[in-house]
Structures are given as structure tokens and as C-alpha cells.
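S.K.: Structure, please.
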Amino acid sequence: MRERRPTVAITTRLYLPEVTAASFRMHALADSLCSDHDVTVLTSRPPTGIADSGMLHDSPVTVHRAPVLRDRTGAIRGYVQYMSFDIPAFFRVLATRADVIVAEAPPTTGLICLVASWFKRKPLVYYPGDVWTDGVIAMGAAKPVIAVMRWLETRVLRGARSILSVSAEVTERLTALGADPSRILEVGNGIDTRVFNAAVEPQRTERPYFVYTGTMSEWQQPDIFIRALANLEFDVDIRFFGQGAAEAQLRELAAQIAPGRVYFGGVVSPAESASWIRGAVGALVSIVPGIGYDFARPTKTYAAGACGTPVLFAGAETGGQVVRDGDLGEAVGFEAQEVAAAMTRLHQEAQNGRTDQRRHARSEWITQHYSLAAAGERAADGVRSALIATARTH
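M.R.: Predicted coordinates for the structure are as follows:
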């Protein structure tokens, strides 16, 4: 008789084909685990119009999707939206066979999975991409909201058998919130180089363009790129792909100061996102310094570097250091004039051939240092270790 394989239930709001850092991260984990575990992913239905990118075809991972409330941009953002996923997810986890439960952020999802793990007497592995308490502080939330989020996050961190961290900076913040350092495994982060690479067919447009992909939020404030664009004296556009709370303001600002030069393409598949990045003069990435997210290393940087496209990073030191370490492009302060000067330099490099000369080296550096497959395997080892540790205590 065939021995029963261990089972894993992964609970995450976001999963492929949605193009988010969390989607890629959780897919990499599931993909790495399925070699020796039966893996079930409990997630949400993607927004209308997002097609299957093909990355899930022939996957042995079982994916169960449920309806969820989304805001007008298609994002699951806000307490009502979170609850529309979390409350049904609690019962879905209870009804799913699992020897170990993995929960992705936010802490509300972590908490319902923690409670479910108590009922099922199974270990919980918490896999946050960042620190949500810092996020609500950065957004200027009221003190009671911050206090509740801090309590939720601390409760999940202290109750989890294991915590998977994406960077040393995140590890430091998780420890400050009360996580036991001995339970934290730093697995790193990265990008799927099977999708994002220098061999991708680039998009062709009438005019050269910079590209911004992913979330448009208060702690990124990508309006700085539109303000810089308005000061440029050469013809170049910006193309935004993704969604977020700042999108409406970006559209309004673009209409006022750069009419006809800024385009919003909505949410696209990973493959289409890679094509737009590959054809760009540069990929735009930003983290507002001094509001609580200075530790962030945006996945946008890895995606651009994997395609060999120069990164223009504006803002906090940590994200800029990644760009400098890999000679991935330009890292400047969060000032429109500095951004405009960097855009000018990257436009010149695209014109004189420097961008294409550096493309392969940039792509190779990302593959060596920020492979999502490697990060996914390290995360899978963390899940396996939690399962083994639990078995030893019973």
C-alpha cells in the first residue's frame, strides 16, 4: 500500500494568475512542496478579465477559489474585503485535510488560520511578505487601528510554529513585534525567471516608455514619476500596469501635468507584464522614505533586472542598495528633479546601446541572487521542518 503523503493547506488571498509579489511567492512555495506533499491552496477568485497565464497548467497543486469582495480597482483592500475572505477561509481550512497549515498575510488571515490550527491540532507556518503594523502606520491610520493591528500581528507571530521571512530587515521588524527569533527562517525573495528573463519578446510602441508594474499605494507614491515626466524635454511615456489606492490620484495628476503621455493598462498576466518590462527604457520603482517602509525590497526591482531592463529606484536606502549592488540601473532620492535626471540618463543609454550591452549581465545577476525558485525551496524546507518538529513532540 502506498504510504500517505503529508498534506499542506496554503491560505492566501492572492494567487496566480494575479500579478503580485504574494502570488508569485506562494506559488513558488506550493510548487516546491508538491514534490513530496499533497498541496491544497485556498484562495480567491481573480478579478474579472484576468486570464490564466498558463503557469498553473499541469500543476499537481490543488487550487480552490472562492468569491471575495474587491474594491473598485479590483484589489482586496480594506477591512470589509479582508473579512469577506477570512471568515469563509476559517471554515474552508477546517474542512481541508492538512498536516500543516500555511498562512499568508495579512494578520487577520494569520489569526483565523491560527485558530483553525488549534482546532485541528496542527502547526501553523506564517509567511508574511512584510510587516502590516508598519504599513498601517505608514498610511496614517488612527491609533486604535494601529493598536489592534499590532495585537493581531503579535498574536499570530507568537502562535505560529514557524515564521518565514523574506529579508533580514523584515526579520528585525518581526522580532521587534514579539516573534521568537528561533522560530524565524529567513528564506529570501525573488522573481520567477522562467517568466521574467532577457529572452522575453519586448512590446513595440510608437514612442519609448518607462513602465511601472504592480501596486500603486501611499507608501510608494508613484506620482513622483509623473511629476518628473512633466519636466522632461524629450518624447517618452509612462505606462502603469496594476492597481491600488493611489490610481485615481495618478490619473488625475497625469491629465493635469502630462496629458497624453501616461497610460494605465490595468492588471495584466505575468507574461504580458514581462513583455512590457522587457520593452521599456526603464522600470520605475519607489518607496517613500521615512514613513515606516524603508526596509522594503520591492519585487518590481527583481522583475525588471531579470528582464535586463534598467531599474529607476526612487526613495529609501534599502531598496536603492539592491540596485547599486547589482548595477541594475539608477537609485536616486525621492525628489522629482533627481528622478527626471535619472530618466534622462536611462533614455540616453537606451539610445546609445548601453542598455542592451548590460542586459545579459543584469539578468544573470538576478538569476544568481534572487531566484524565486530557490526562495520557494527554502520556504518549503521551513514548512517541512515545522511538520517534523511537531511530529517529534507528539
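
S.K.: alpha carbons only for contacts and neighbour counts from here, please
M.R.: OK.

S.K.: ok now stretch 101-120, how far from the chain's centre?
M.R.: Offset of stretch 101-120 from its chain centre (Cα atoms, centre = their mean, to the nearest Å): 20 Å.

S.K.: Contacts for that stretch next, please.
M.R.: 8-13, 22, 26, 82-83, 86-87, 89-90, 93-94, 122-129, 132, 149, 152-153, 155-156, 159-160, 383 (Cα atoms under 8 Å, 6 or more residues apart in numbering).

S.K.: Is there a neighbour count for residue 137? I'd like the number.
M.R.: 18 (other Cα atoms under 10 Å).

S.K.: Once you drop chain neighbours, what's closest to it?
M.R.: For residue 137, ignoring the flanking residues on the chain, the nearest one in space by Cα to Cα, 6 or more residues apart in numbering is residue 146 at 6.5 Å.

S.K.: From what I see, that neighbour and residue 138 are in contact.
M.R.: No - applying Cα atoms under 8 Å, one finds residue 146 not in contact with residue 138, separated by 10.2 Å.

S.K.: Return the residues in contact with residue 228.
M.R.: 336, 337, 339, 340.

S.K.: To compare with the earlier structure, here is another sequence to fold:
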Amino acid sequence: MQIVVFYQYFSTPNGRWSTRFYHLAKHWTKRGHQVTVVTSVYDKSDLDELLGTHRRKRGWVRHLEVEGIRLVVLAIPISNRQSFSRRIASFLCYALLSCWFALRLPADLVIASSGPITVGLPALVARLVRRRRLVFECRDLWPEGAIALGALRNPLLTVPAFGLARACYRAASLVVTLSRDMADHLRGRFAVDRLAVVPNGVDLQAFADSESPAPAPSWLGDRQVLLYTGNLGPTNGSALIETCARRLEELGETRFLLVLLGEGPARASLQRLAEDLDTLVVLGPRPKREVVFWLRRALAALVPLADAPILATSSPNKLFEALAAGVPVIQTTDGWIAELLADHRCGYTVPPQDPDAVIEALRRLADDPEARRAAGRRARTLAREQFDLEKLADRYLASLHEAYGS
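M.R.: I've put the predicted structure just below:
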């Protein structure tokens, strides 16, 4: 098949962002399919670096090939640091320019990966004008998530966003979600019945490296690490991170150290806080290989999200990376992740505004090393059995074949 993917956030493992479509596309290419990804320049990806070494780096449209994956890169910058209006403008620019490629690129099947929901525009053009099969992927529930978190309130935006979402679900031969809870939401609200669940996964090979890990930095000493990786902001539980660091300091629990690898709107305030506390270090964004380095040294991984029911449907990459590294998880949602950790006994679910519960979980892990190691082994087994990207890519591909033949 010739597969065209509309996805704004493409990155390879050298970037600081999800590599979902890098791994999927690479795997499908090995299976004999031609994959073209139409993307933009996200500041956490490594596309700027790739474009800088490519002779065709000028202009609005740039063409690359990465490990057999064809990239059409639209020179539209995307950043979490942009204002809301600027991000909306970036989304719309990408969607409108992508419509040209929806009309021109050879394709048997088109995948649109949302959010933002505006990626549905070129997908609908490919479906309605060129009659190509459409697979619509929900990585996040748009616009429901943005509305629940207060980022999208204006009816002039919410009404057309819901209209676009409905149109995409109806036009799609298949809707792919990243969690069971997302699928249940779409069945209930939009009566979507052509569904497949393909969660985020992890490249197990990145965690199977047998090389001896580099020594830990001298400033770490013998302290035990609670690791957070990813975006630093209110949606991602920055308030809980702050209160945990303060509470550890108040309790004199200096055997624990909160280490943050990430970027986002809360980074500056957390950096200032770290200057006053001995329980917090903010290292900023790091490429995947350094994330692996720190996961191997962590007592536990923190996966917090804001106290909003819609976020219980999420499928955060940091969860699967922690499992693959054999690191117990401390997380805050009341949904499929909570059930997963409880069923496989590889982590704790705590209230999203309760730092004492986080600290109690840390103490249990630190005070019972054998139980912690057993939880880590179960986590690694879970990652291998359910979240291996190679297996997930084949599952996804089987669903694409079914959609193409329907």
C-alpha cells in the first residue's frame, strides 16, 4: 500500500518527543509499504537538525527521507511556548497547506493523527474528493480535552471543532484510539463503531542495551530518584510536582530527589523552586537515550496528570518507557492506567493533589528493595507482552489492511 500520514509532530529518537509514527512508519516500510508523512516543525522534534544538513532546506515545503520514510515537511513552527492564538494559527496553516498534498500525493490509504482536530481537513479532502480510504487516529480527545482544561471556550471555535470531529469519524473506514477509555468515549458520544485500540508503545531494544551504564553524576550521591519526563505544565501535573518537592523538604526526606527532564510553561517556576530546595533538580529536555539513562537509575517514575476526568483516557509515553525500564510507576488518573498497574502490581495510583500519598509510595519502594525489584520485573514483562512497538505496528497494519479492504 501507499500510505500517507498527516501528523504535525513527527520526530526520530534523536528528538525530545514521541516517536510513535517514526517507529510505525519504519516498520510498515520494512513490510513493503510506502509511507509518506506530511508534518511540520515541532520544536521538540529533531527536524530542524535534519533539515539543516539537507540541501533542499529552503522554502515552505522541504522533502526528506529518513530510514525509508518519506517526509514532506511544511515550514510551520509549532511550540508549546506559543500563545493560544499563535498555535491555532499554526494548526490552521498546516491543515490548509496539507490539503494540497491530500490532492496530489499518491495514496491508497490516508491516516490523520489528531490532535489537533484540524488535521482532519486534509484527511476529509483525500476522502471526499479523491475517494481514498481514511483512518482517523485519536491520540487525544479533541476538542473535548481542550474544553475540559479551559483552553478552548469560545463557541465560535468549539462548535466547528465538534463538527469537524463528527465529520472525520463518519468519513473514516476505521478510527484508532490509544486507549480503551478513549474508544468507550467515542462509542458513547459519537456512536463510532469501526474502532481499533493501538496504544502508545515502546522500543524495547532501546532498553535492552547490555552496555554498562555510564556513571551517575557526582551530585546525585546515593539519593534515590523519583523521575518525571515530558512536558512541564498544569495539564501534566506540575502542581503536584511542586508540592511533592516542597513536602519532601519539609519532612526532611532528602534521601529522595525529584529529577525533571522536560520543557514547558511551568519550567521557569520549577527551576526557581529548585534553587531553594534540596529535593528538586530540573535538567530540562533530553533526547531519548538520556531518558533511558535516568530511568535506569530511578526508584520510581512519576506520571501525574491534572484532576480532569477526560485525562483518564490518556496514553502517556512516559508510562510505557518506565515499564520497559522496569521502573514502578506512581500515577494519578482513575481509569485504564490505574487498572493496569493494579492488575499487574507494578505501581501505585494516588490522588492528583496528594503529595503525601506520593511520598508514602516512595517510602514503600525504598524500604522494601525486593518488593521494588519484583514490581520492576512485572513492569518489564508487561511492556514486553503488551506494549512492544514492533507487535503494535503489526497490529495496526492488520487493521489498516482490513480498513483498506472494507
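
S.K.: how about the helices of the stretch 251-394 of the first structure, start to end?
M.R.: Assigned by DSSP state H, counting those that start in this stretch, the helices in the stretch 251-394 of the first structure fall at 270-278, 299-306, 317-325, 336-352, 354-369, 372-392.

S.K.: packing partners for the longest one?
M.R.: Helix 372-392 of the first structure makes packing contacts with helix 21-33, strand 100-104, strand 162-165 when contacts are defined by 3 or more Cα pairs under 8 Å, 6 or more residues apart in numbering; DSSP states H and E.

S.K.: after superposition, how close is the last one to the second structure?
M.R.: Average distance, strand 162-165 of the first structure versus aligned residues of the second structure after superposition (mean Cα distance after the TM-score superposition for the first structure): 1.4 Å.

S.K.: Now for residue 389 of the second structure, how many residues are close by?
M.R.: 23.

S.K.: Aligned against the first structure, show me the partner of it.
M.R.: When the first structure is aligned by TM-score structural alignment, residue 389 of the second structure is paired with residue 372.

S.K.: Can you tell me which of the contacts of stretch 101-120 of the first structure are buried?
M.R.: Buried subset of those (neighbour count, 16 or more other Cα atoms under 10 Å): 8-13, 22, 26, 82-83, 86, 89-90, 93, 122-129, 132, 149, 152-153, 155-156, 159-160, 383.

S.K.: sorry, back to before: just name the most buried of the helices of the stretch 251-394 of the first structure.
M.R.: When those are scored by mean count of other Cα atoms under 10 Å, the highest mean neighbour count falls to helix 299-306 (a mean of 30).

S.K.: quick one: it aligns where in the second structure?
M.R.: So helix 299-306 of the first structure sits over residues 317-324 in the second structure, by TM-score structural alignment.

S.K.: OK, contacts around residue 82 of the second structure?
M.R.: Per Cα under 8 Å, 6+ apart, neighbours of residue 82 of the second structure: none.

S.K.: tell me which element it falls in.
M.R.: For residue 82 of the second structure, there is no helix or strand it lies in under DSSP states H and E.

S.K.: Closest one to residue 181 of the first structure out of the contacts of residue 228 of the first structure, please.
M.R.: Among these, residue 339 lies closest to residue 181 of the first structure (Cα to Cα), at 38.3 Å.

S.K.: The match of helix 299-306 of the first structure against the first structure, how far on average?
M.R.: Its aligned residues in the first structure lie a mean 1.2 Å from stretch 317-324 of the second structure after superposition (mean Cα distance after the TM-score superposition for the first structure).

S.K.: wait, what's in contact with residue 47 of the second structure?
M.R.: Neighbours of residue 47 of the second structure in contact, by Cα under 8 Å, 6+ apart: 10, 11, 41.

S.K.: For burial, what's the neighbour tally of residue 278 of the second structure?
M.R.: 19.

S.K.: returning to what we had before: what's the closest of the helices and strands packed on helix 372-392 of the first structure to residue 294 of the first structure?
M.R.: Short answer: strand 162-165, nearest of these by Cα to Cα, at 16.1 Å.

S.K.: Which parts of the stretch 1-150 of the first structure are helices?
M.R.: Under DSSP H, counting those that start in this stretch, the stretch 1-150 of the first structure gives helices at 21-33, 79-94, 107-120, 132-138, 143-159.

S.K.: among these, which is nearest residue 357 of the first structure?
M.R.: helix 21-33 (28.3 Å).

S.K.: got the angle between the closest one and helix 372-392?
M.R.: 60 degrees (axes from the mean of the first three to the mean of the last three Cα atoms, to 10 degrees).

S.K.: helices and strands around helix 21-33 of the first structure, which ones?
M.R.: Against helix 21-33 of the first structure (3+ Cα pairs under 8 Å, 6+ apart) you get strand 38-44, helix 372-392.

S.K.: Pipe the ones you listed into JSON lines and attach distance to residue 253 of the first structure per row.
M.R.: Output for those, formatted as JSON lines (distance: least, Cα to Cα, whole Å):
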{"stretch": "strand 38-44", "distance to residue 253 of the first structure": "32"}
{"stretch": "helix 372-392", "distance to residue 253 of the first structure": "35"}
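
S.K.: of all the ones you listed, which lies closest to residue 173 of the first structure?
M.R.: Using Cα to Cα, these put helix 372-392 closest to residue 173 of the first structure, at 18.8 Å.

S.K.: And the closest one, how far out from the chain middle?
M.R.: 20 Å.

S.K.: ditto for stretch 67-74 of the second structure
M.R.: Using Cα atoms, centre = their mean, the offset of stretch 67-74 of the second structure from its chain centre is 20 Å.

S.K.: Need the contact partners of stretch 186-196 of the second structure.
M.R.: 166, 169, 170, 173, 174, 175, 176, 177, 183, 399.

S.K.: any idea what the fourth one aligns with in the first structure?
M.R.: This means residue 173 of the second structure. Checking TM-score structural alignment: residue 173 of the second structure goes with residue 161.

S.K.: And the helices and strands packed on helix 21-33 of the first structure: which comes nearest residue 312 of the first structure?
M.R.: helix 372-392 (21.6 Å).
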